[in-house]
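K.L.:
My questions concern the predicted model and sequence given below.
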Amino acid sequence: MAAFLPPVLSDTIVALSTPPGAGAIALVRLSGPKAVALTDEVFAGKLLRDQPGHTLHYGTIRDGERILDEVVVSLFRAPHSYTREDVVEISCHGSDYIVQQLLGLLTRRGARLAEAGEFTKRAFLHGAFDLAQAEAVADLIAADSALSHQVAMQQMRGGFSQELRALRARLVQFAALLELELDFGEEDVEFADRTGLVALLQEVQALVRRLLRSFELGNVIKNGVTTVIAGKPNAGKSTLLNALLNEERAIVSAVAGTTRDLIEDEVSLDGIRFRFVDTAGLRETTDVVESIGVERTRKRVQQAALLIYLVDITDSTPYEVKVELEALTPDQRIPTLIVGNKLDLASAAQIDSFRSQPNTVLVAAARGDGMEELQNALLARVRGEGLDQTGATTIVTNLRHVRSLEATAAALDAVLVGLSMGTGTELVAADLRQALAALGEITGEISSDDLLTSIFTQFCIGK
């Protein structure tokens, strides 16, 4: 089999697949045609070449007469392995010295240190999964919340790829008929039903647009939500941050202007990661240090994915809040949630005046009252209407996929315009080919070496 593979796949590669640094266990992985033979040269135990795949073997690693470590070797035979090649995984003690000695031992005998993502790249090149699934492997490793893990797992198991292949297969059928018409161009015949093609293109276009819309949620799931807490001094911003984090993260003081720099921390709410940013109180000040903090607050607000505008309802009116927000975010492009604080100190009239306002939640941050309602409101603002966060609907999380879907949508628009204007079959077919190519780039049916290098170099070395 190896003789028919590209030269890069004829090498046997080796890398540390667990994080570097001291630990209980380290795992060194080999993959390639000589993985078993090279391990046999340094492993004192059963001869691995005589053992079946999916077996574990205890023994020692030796450098000549010197025993380097006691290890457990996992053996996987091609094609029943992650890379679809022979794979050996050596579990040794997690000492930097042992790992470096072991890697040196194996490279001196002919193995090559793996490049970033090379094990997964080999799995892709051998057809273990497509490119979208390969990228999901990196997302799964980076997942730091229940929802990001769920989406990455769904994509790694092929949910997104299956939907794309179904779309592409339907377009291929019509593309083939259009190409057939070109072969019989002189006879002026039509094999593809134009009415049916328009209906199909509109349906596919709707699905592509839905996938593009899902990226808003997908980006939130993958990268988290930068949520800036802004408001006047002494509104209770630091108290609210502590209540959201359920810890004393920020200094709370009755003295106005205590917070002069940005304080950031993260928390996961129902699987979505929020990065809360406590800011300096917004006011005119002659204090040089405080004025720098206020300017940083204004800049950070413009970079926010979500704004919590905190209000002391005992000292403000809804109209004043409206004026303050118009000054802070004049274009109103930043999703904003108004949080009225000090509910426990407010009069009934003050409470009623704010409770009737849209996008407003009332809390008593110092006592923790209203925090569950606030968390639910934050989740509702992030998820938006019509976006399914349960995994039943495919969610796009990768910017490269978005670019390909945008190119697909543009090409499909061109096909629809061409059909409506009676454009020649050759031009319509060319636009349809562009749509198919853009979809194919997502799963790797159409790819280049530069694209693969760009994707897999973002992986960790041992994966």
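P.N.:
Perfect, I can see it now.
K.L.:
CA atoms for contacts and neighbours, from now on please.
P.N.:
Fine.
K.L.:
Against residue 322, how distant is residue 330?
P.N.:
Relative to residue 322, residue 330 is positioned 11 Å away (Cα to Cα, to the nearest Å).
K.L.:
what does residue 139 give?
P.N.:
40 Å.
K.L.:
When those two are compared, which one has more neighbours?
P.N.:
Per other Cα atoms under 10 Å, whichever of residue 139 and residue 322 has more neighbours is residue 139, with 22 against 12.
K.L.:
by contact count, what packs against the helix or strand hosting the more buried one?
P.N.:
According to DSSP states H and E, residue 139 maps onto helix 131-142. Applying 3 or more Cα pairs under 8 Å, 6 or more residues apart in numbering; DSSP states H and E, one finds that helix 131-142 contacts helix 118-125, helix 146-156, helix 159-183, helix 425-443.
K.L.:
Reformat those as a markdown table; add mean neighbour count and distance to residue 10.
P.N.:
Listed next are the helices and strands packed on helix 131-142 as a markdown table, based on neighbours: other Cα atoms under 10 Å; distance: least, Cα to Cα, whole Å:
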| stretch | mean neighbour count | distance to residue 10 |
| --- | --- | --- |
| helix 118-125 | 22 | 11 |
| helix 146-156 | 22 | 26 |
| helix 159-183 | 17 | 29 |
| helix 425-443 | 21 | 25 |
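K.L.:
okay, these in CSV with distance to residue 89 next?
P.N.:
Output for those, formatted as CSV (distance: least, Cα to Cα, whole Å):
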stretch, distance to residue 89
helix 118-125, 12
helix 146-156, 22
helix 159-183, 29
helix 425-443, 29
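K.L.:
So which of these is nearest residue 252?
P.N.:
When the helices and strands packed on helix 131-142 are compared by Cα to Cα, helix 146-156 sits nearest residue 252, at 31.4 Å.
K.L.:
contact partners of the closest one?
P.N.:
The contact list for helix 146-156 (Cα atoms under 8 Å, 6 or more residues apart in numbering) reads 132-137, 139-140, 143, 160-161, 221-222, 270-272, 389, 391, 395.
K.L.:
which among these end up buried?
P.N.:
132-137, 139-140, 143, 160-161, 221-222, 271-272, 389, 395 (16 or more other Cα atoms under 10 Å).
K.L.:
For the stretch 251-400 of the chain, just list every one of the helices.
P.N.:
Ranges of helices in the stretch 251-400 of the chain, per DSSP state H, counting those that start in this stretch, are 288-302, 318-328, 348-355, 371-383, 399-420.
K.L.:
Which positions within the fourth one qualify as buried?
P.N.:
By that I understand helix 371-383. Judged by neighbour count using 16+ other Cα under 10 Å, the buried positions of helix 371-383 are 371, 374, 378-379, 382-383.
K.L.:
Take this one as well and set it beside the first:
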Amino acid sequence: MFSLHEKEDTIVALATPQGVGAIAVIRLSGKDAIKICNQVFKGKDLEKQDSHTIHFGTIRDGERIIDEVLVSLFVAPRSFTKENAVEISTHGSSYIVNQVIKLLVRNGARPAKPGEFTQRAFLNGQFDLAQAEAVADLIHADSETSHQAALNQMRGGFSGEISKLRAELIHFASMIELELDFTEEDVEFASRDDLRILVEKLLRVVEQLISSFDLGNVIKNGVPTVIAGKPNAGKSTLLNALLNEEKAIVSEIAGTTRDFIEDEINIGGVIFRFIDTAGLRETTDVIESIGVSRTHEKMKTASLILYLFDLTDTNMEEINQDVEKLENLGVPFVKVANKTDKANGQFINDLNRKYPDTVFISAGQKENLDALKNRVLELVNLDKFRTGNTIVTNIRHYDSLVKTRQSLLDVLTGLDNEITNDFLAMDIRRSLHYLGEITGEITTDDLLDNIFSKFCIGK
């Protein structure tokens, strides 16, 4: 975390991606941001202009013109960081960008650290820590659902839930603490029955938030989906058909895929990370056997398995055995029957009666792939997300909620055992501490450094 002295600095960084583009935006923030920019800007006197105005002019190093620019002014506290801020739109040449940044540094700015703009916004009270983290999630959102989850958190949806929980608990904590000052008078300011009702209510909410993390993790990071089956079942063909490109090698020779091939597909606003694996079979080929072993490992850690089998080369007994193994694995799976264009109609009917949830496709002919996509989307179960429920997507928040749950359970245990107020107050304070870690009421320099160091430099 930057020092108090560094907090007074004016910082500068490129806010748009590195590389050549039509325009680039250079951002300054700090007490002297407008003053420093004004020293190198030829046009209107920026220090006399209103906030949220844009001005055309040139950036000059002495008499040398570096570029024609547009300068956007944000006067404190009406800016992202709540400090004076300037955004300079230049042409996208990396040479121009470097020249302008070096000129601004020579005139009193310093290069920003990763995430320092957002960190200043948090420290200046623009938003809480959970909202600050959502800024990074929003930047990296690559699907409709991850974008919506990040936007909801940035707007304070998750923080609002946590703040309500914490506020209710703080009231009881203060009453318990007050009782400690009147131990000799045997006065009860906080009803133990009311405290139990509150803690049980808080536990229900915390449990819901904790249980939402599985869905939140899927929304944020995608669904790891393994395509598994015997060699030549059509796994690589299916991957290529889903991707609509020749990503995997397709061959009549069994065992062509020796390792796994992975790519992402957006289905219904959700990212699925499809993994084409080595065929499941006994083999004496050393390299292929390593691939088969890796397939088993991938299946254990997957969120979803597409069990693909060839209708022309698989009997009911083999399917029954494979289904039993997959059920014992405990990972959700979809039975996908491939090569319907070549299969025996009676076998398809028998299979459909035995396993009515089977999806029948022809990967080679790209037939019925929409039905498969709909089926995998059903298994993600986005109903909770689409009804507007708060979803936990951050592992740090999840960890703090798990610790909060344990502390609240300790409060209930204490009430059951009629422990003294000082110990009861300790358990309540611990619950408040973990809830406060989420939104930033409770922070350490190491925690802030760890969070903001993962941001890009211009954010």
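P.N.:
Yep, it's here. On a predicted model such as this, the values are computed, not experimentally measured, just so you know.
K.L.:
circling back to that earlier point, out of the helices of the stretch 251-400 of the first structure, which is the most enclosed?
P.N.:
Mean neighbour count (mean count of other Cα atoms under 10 Å) peaks for helix 399-420 among the helices of the stretch 251-400 of the first structure, with a mean of 19.
K.L.:
what's it aligned against in the second structure?
P.N.:
Aligned by TM-score structural alignment, helix 399-420 of the first structure corresponds to residues 395-416 of the second structure.
K.L.:
so how far is that stretch off the chain centroid?
P.N.:
Centroid separation between stretch 395-416 of the second structure and its chain, computed with Cα atoms, centre = their mean, to the nearest Å, is 23 Å.
K.L.:
how big is the offset of that stretch relative to the first structure?
P.N.:
Taking mean Cα distance after the TM-score superposition for the first structure, the mean distance separating stretch 395-416 of the second structure from the aligned residues in the first structure is 0.5 Å.
K.L.:
what residues does that stretch touch?
P.N.:
Contacts for stretch 395-416 of the second structure (Cα under 8 Å, 6+ apart): 192, 196, 199, 203, 206-207, 209-210, 213, 392, 423-424, 427-428, 430-432, 434-435, 437-438.
K.L.:
swap in stretch 156-164 of the second structure?
P.N.:
Outside stretch 156-164 of the second structure, the residues touching it (Cα under 8 Å, 6+ apart) are 128, 130-131, 152-153, 390-392, 435, 438-439.
K.L.:
what's the farthest-apart pair in those residues?
P.N.:
Greatest spatial distance in those: 152 and 435, 18.8 Å, computed using Cα to Cα.
K.L.:
quick one on the thing from earlier: what angle do the helix holding residue 139 of the first structure and helix 399-420 make?
P.N.:
Counting by axes from the mean of the first three to the mean of the last three Cα atoms, to 10 degrees, helix 131-142 of the first structure lies at 150 degrees to helix 399-420.
K.L.:
and the longest strand that the first structure contains, which stretch of the second structure?
P.N.:
When the first structure is parsed with DSSP state E, its longest strand is strand 66-76. The aligned range for strand 66-76 of the first structure in the second structure is 64-74, by TM-score structural alignment.
K.L.:
what's the average distance of the matching stretch to the first structure?
P.N.:
With mean Cα distance after the TM-score superposition for the first structure, stretch 64-74 of the second structure averages 0.6 Å from its match.
K.L.:
Give the full set of residues in contact with the residue nearest the centre of the second structure.
P.N.:
A centroid search over the second structure (Cα atoms, centre = their mean) returns residue 220, at 3.7 Å, as the residue closest to the centre. Residues in contact with residue 220 of the second structure (Cα under 8 Å, 6+ apart) are 137, 141, 145-146, 149, 393.
K.L.:
now do residue 335 of the second structure
P.N.:
Counting by Cα under 8 Å, 6+ apart, residue 335 of the second structure makes contact with 306-308, 357-359.
K.L.:
Mind doing that once more with 10 Å?
P.N.:
By Cα atoms under 10 Å, 6 or more residues apart in numbering, the contact set of residue 335 of the second structure is 305-309, 319, 322-323, 355-360, 372.
K.L.:
repeat for residue 361 of the second structure
P.N.:
Residues in contact with residue 361 of the second structure, defined by Cα under 10 Å, 6+ apart, are 238, 308, 311, 336-341, 367-372.
K.L.:
same question, residue 377 of the second structure
P.N.:
Counting by Cα under 10 Å, 6+ apart, the residues that residue 377 of the second structure touches are 267-270, 272, 371.
K.L.:
ok, average deviation of the helix holding residue 139 of the first structure from the second structure?
P.N.:
Taken over the aligned residues, the distance from helix 131-142 of the first structure to the second structure averages 0.2 Å (mean Cα distance after the TM-score superposition for the first structure).
K.L.:
Distance from that helix to the middle of the chain?
P.N.:
Centroid separation between helix 131-142 of the first structure and its chain, computed with Cα atoms, centre = their mean, is 8 Å.
K.L.:
which residues of the second structure does that helix align to?
P.N.:
Using TM-score structural alignment, helix 131-142 of the first structure corresponds to residues 129-140 of the second structure.
K.L.:
thinking again about what came up before, which of the contacts of residue 377 of the second structure lies closest to residue 315 of the second structure?
P.N.:
Distance to residue 315 of the second structure across the contacts of residue 377 of the second structure (Cα to Cα) is lowest for residue 371, with 23.3 Å.
K.L.:
Let me see the contact set for that closest one.
P.N.:
Applying Cα under 10 Å, 6+ apart, we find residue 371 of the second structure in contact with 359-361, 377.
K.L.:
can you give me the strands for the stretch 1-150 of the second structure?
P.N.:
Using DSSP state E, counting those that start in this stretch, the strands of the stretch 1-150 of the second structure run over 11-14, 21-29, 41-42, 53-61, 64-74, 85-92, 110-111.
K.L.:
same thing with the stretch 201-350 of the second structure?
P.N.:
So, for the stretch 201-350 of the second structure - with DSSP E, counting those that start in this stretch - the strands run 223-228, 261-267, 270-276, 304-310, 333-338.
K.L.:
Export these as CSV, with columns for distance to residue 163 of the second structure.
P.N.:
Output for the strands of the stretch 201-350 of the second structure, formatted as CSV (distance: least, Cα to Cα, whole Å):
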stretch, distance to residue 163 of the second structure
strand 223-228, 30
strand 261-267, 34
strand 270-276, 29
strand 304-310, 35
strand 333-338, 39
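K.L.:
so which of those strands comes closest to residue 99 of the second structure?
P.N.:
strand 261-267 (38.8 Å).
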